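Trainee: here is a sequence together with a model predicted from it:
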Amino acid sequence: MCGRYAFYEHQELSERLTNVSLDTAFFDQFRPTWNAAPSQLLPVIVEDSGKVSVRGMSWGLIPKWTKPGERPKVAPINARSETVTEKPMFRSLVKHRRCIVPANGFYEWKRLPEGKQPFYIEPAGQQLMLFAGLFDEAKMVGGDPLESFSIITTHANEAMSSLHDRMPVILDDADIEAWLDRDLTEFEPLEHLMRPVPNEAIAIHEVSKDVNNARHNDPELIEPLDQSAGPSDS
C-alpha cells in the first residue's frame, strides 16, 4: 500500500522524460509537499491528443459513474496490479487512462510492539520515482469535472517486505512512453512493468511520527530519525 508520499523537487522530470515534450505549467501554482495525503490535489502526468502534460488531480479515484453531489462509496488510493484488468472501476482505465505520479519518495509504516513506526523510502541515486497510476473524471455539482487517480501497487521487494507486503509500481525511464501511450489499449504488452524494483534501487530509513498527521508538511519529515532523541509527542 502507498498512503503518503513526498513530492518537493520536480526539476529532474524534464530530464527523465526525454522522449516526450512535457508541459509543466501546473508547477507554477504547485507547492512542494513532504506529506501528500489522500484527497489532496497533486501533480499527475498524462498524455492527451499527443501532448504530455502535468495536471492536478485528487488522490483517491472517483469513478466516472459517480453522480454530481453523490459521495462515492469508495475512492481507492491504490489499485492492485494483479486485478486492474478485472475490477469494473479500473479495467477500462487500464486501456485508456493510464498516468504517471511523480514522487521523491513515499512512506510506509512497520508494526512494532510499541506501535506503528513510519519509514521513508526514496530512490537510490536519483531524485524522482515515477509511479504507475490510473485516472478518471467525474462530474461534480454544477457540471464541473473532477479528475482523480490511484497508484498501482505490486508485491514488495525483499528490502520492503519487512515493512509491508505491497509497494508502488515504479516505472523505468524506458517504460514511460509506452505507459502513457493512449493508442496502446492492450494491457498484455505492459504487464511486465507490474513488478517491484530491485532492492538496490531504493533506500529506506526511519522517520518521525510527525508524518502521521497530514497537517504536518515540512522537509524535516523525510529526515532520518535521530535515535538519540525522545519520541515525538504528536
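Mentor: Arrived safely, thanks for sending.

Trainee: going by C-alpha atoms from here, please, whenever you check contacts or count neighbours.
Mentor: Fine.

Trainee: strands of this protein, start to end?
Mentor: 5-7, 22-23, 33-36, 41-48, 51-59, 78-80, 98-103, 105-112, 115-123, 129-139, 145-155, 166-168, 202-206 (DSSP state E).

Trainee: now the ones you listed in JSON lines, with mean neighbour count and distance to Glu177?
Mentor: What follows is the strands of the chain, written out as JSON lines (neighbours: other Cα atoms under 10 Å; distance: least, Cα to Cα, whole Å):
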{"stretch": "strand 5-7", "mean neighbour count": "24", "distance to Glu177": "21"}
{"stretch": "strand 22-23", "mean neighbour count": "16", "distance to Glu177": "12"}
{"stretch": "strand 33-36", "mean neighbour count": "23", "distance to Glu177": "25"}
{"stretch": "strand 41-48", "mean neighbour count": "21", "distance to Glu177": "9"}
{"stretch": "strand 51-59", "mean neighbour count": "19", "distance to Glu177": "10"}
{"stretch": "strand 78-80", "mean neighbour count": "22", "distance to Glu177": "21"}
{"stretch": "strand 98-103", "mean neighbour count": "25", "distance to Glu177": "10"}
{"stretch": "strand 105-112", "mean neighbour count": "19", "distance to Glu177": "22"}
{"stretch": "strand 115-123", "mean neighbour count": "19", "distance to Glu177": "20"}
{"stretch": "strand 129-139", "mean neighbour count": "24", "distance to Glu177": "12"}
{"stretch": "strand 145-155", "mean neighbour count": "24", "distance to Glu177": "17"}
{"stretch": "strand 166-168", "mean neighbour count": "24", "distance to Glu177": "19"}
{"stretch": "strand 202-206", "mean neighbour count": "17", "distance to Glu177": "23"}
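
Trainee: try this one next to it:
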Amino acid sequence: MCGRFALNTDVETILKQFSVASCENLPFSYNVAPTEPALCLVNNEAQITGIQMRWGFIPWYSQALTGKKPPLLINAKAESILEKPAFKQSVQHRRCVLIMSGFFEWLHLEKTKEKQPFFIEERHHELLAIAAIWQQEKDENLPSFCLLTINAHNPLVKTLHERMPWMLSPLQTQEWLREEQLSAAHLKELLAADKPIDLMAYPVTQAVNSAKYKEKDSIKPKV
C-alpha cells in the first residue's frame, strides 16, 4: 500500500522527462496525503498533458448513498483491477499516470512500538511514473485518481511492505495512456513487461507520520 508520496520538481523537468505537450501548475509537496492534489498525465486528444487531480476517489456505486460516509479509494491492486466494479470503467476508459519524486513506507519498530518512515526514490533522482486511474465526481472541481499497486518484487521495497506502486517504464507509460479500451490480455502484457527500477530508501524524520507535516526534511535522510 502507498499512503504518502512527494512531488519535488518543476514543470520543465516533467516536460523533458515525459515529452509532455503542456502541464498545469504543480501541486508541489514534500508529503502528499490522500484528498490532496497531485499531478497526473492524461491523453488529451492524442497529446499527453499534465493536470492536477485529487488523490482518492469514491466508487461510482456509492456516490448516491446518503447517511453513510462513502469509502475513499486511494490504492487498487493492478492484477485484479478489471474484476472490481469500483474500478472497471475507469481502467478501461480513464487511465492516467501519477508523477512523483518518491514515496513513503513505514517500518514498525518492535522494541519501541514506533513507526519509522522511509523515503523511497529512484537512485538518480529521476521522477517515477505510477499507473493510475481517474474519474470526475459530482460537485468536484478536480478529477480524482486512484494509484495502482503490484506485489513488491523490488527487494528493497519488500523489506518494508509486500505491495508497492506500479512504476512504469517509458514504453509502459505510452501504452497505459493509449486511448483504446484496455483488455485483460493487454493488462497482463503490461504487467509482464515490468523492468527493474534502481531504487534507494533511507529513514527520514518521524514528523512525516503526520500528514500535516510538509517541511523539506520530509525527504532528507534522517540525521
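Mentor: Alright, I've got the coordinates. If you're wondering where the values come from, they're calculated on a predicted model, not measured in any experiment.

Trainee: whereabouts in structure 2 does stretch 168-182 of structure 1 align?
Mentor: Counting by TM-score structural alignment, stretch 168-182 of structure 1 pairs with residues 165-179 of structure 2.

Trainee: would you mark the buried spots in that stretch?
Mentor: By 16 or more other Cα atoms under 10 Å, the buried positions in stretch 165-179 of structure 2 come out as 165-169, 172-173, 175-179.

Trainee: centroid residue for structure 2?
Mentor: Leu147 (4.3 Å; Cα atoms, centre = their mean).

Trainee: contacts only, for the residue mapped onto it from structure 1.
Mentor: Counting by TM-score structural alignment, Leu147 of structure 2 corresponds to Ile151 in structure 1. By Cα atoms under 8 Å, 6 or more residues apart in numbering, the contact list for Ile151 of structure 1 reads 2, 77-79, 101, 131-134, 168-169.

Trainee: please repeat the previous calculation with a cut-off of 6 Å.
Mentor: Contacts for Ile151 of structure 1 (Cα atoms under 6 Å, 6 or more residues apart in numbering) come out as 78, 133.

Trainee: can you give me the end-to-end span of the match of stretch 168-182 of structure 1?
Mentor: By Cα to Cα, to the nearest Å, the extent of stretch 165-179 of structure 2 from end to end equals 22 Å.

Trainee: show residues contacting it.
Mentor: 43, 129-131, 148-150.

Trainee: please apply the same query to stretch 198-215 of structure 1.
Mentor: Residues contacting stretch 198-215 of structure 1 (Cα under 6 Å, 6+ apart): 118-124, 159, 224-225, 234.

Trainee: how about the residues you listed, which pair is most distant?
Mentor: Ala124 and Ser234 (29.3 Å; Cα to Cα).

Trainee: of these two, who's got more company?
Mentor: More neighbours surround Ala124 than the other of Ala124 of structure 1 and Ser234, with 14 against 10 (other Cα atoms under 10 Å).

Trainee: how much space separates the more buried one from Pro32 of structure 1?
Mentor: 20 Å.

Trainee: which one is the counterpart of Phe106 of structure 1 in structure 2 nearest to, not counting chain neighbours?
Mentor: Using TM-score structural alignment, the equivalent of Phe106 of structure 1 in structure 2 is Phe103. Leaving aside its sequence neighbours, Phe103 of structure 2 sits nearest to Phe5 (Cα to Cα, 6 or more residues apart in numbering; 3.9 Å).

Trainee: is it true that that neighbour touches Pro34?
Mentor: No. Under the criterion of Cα atoms under 6 Å, Phe5 of structure 2 is not in contact with Pro34, lying 9.6 Å apart.

Trainee: just to revisit the earlier point, would you convert the buried residues of stretch 165-179 of structure 2 into TSV that also reports distance to Lys188 of structure 2?
Mentor: Output for the buried residues of stretch 165-179 of structure 2, formatted as TSV (distance: Cα to Cα, whole Å):
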residue	distance to Lys188 of structure 2
Pro165	16
Trp166	13
Met167	15
Leu168	14
Ser169	15
Gln172	12
Thr173	15
Glu175	12
Trp176	12
Leu177	16
Arg178	15
Glu179	17
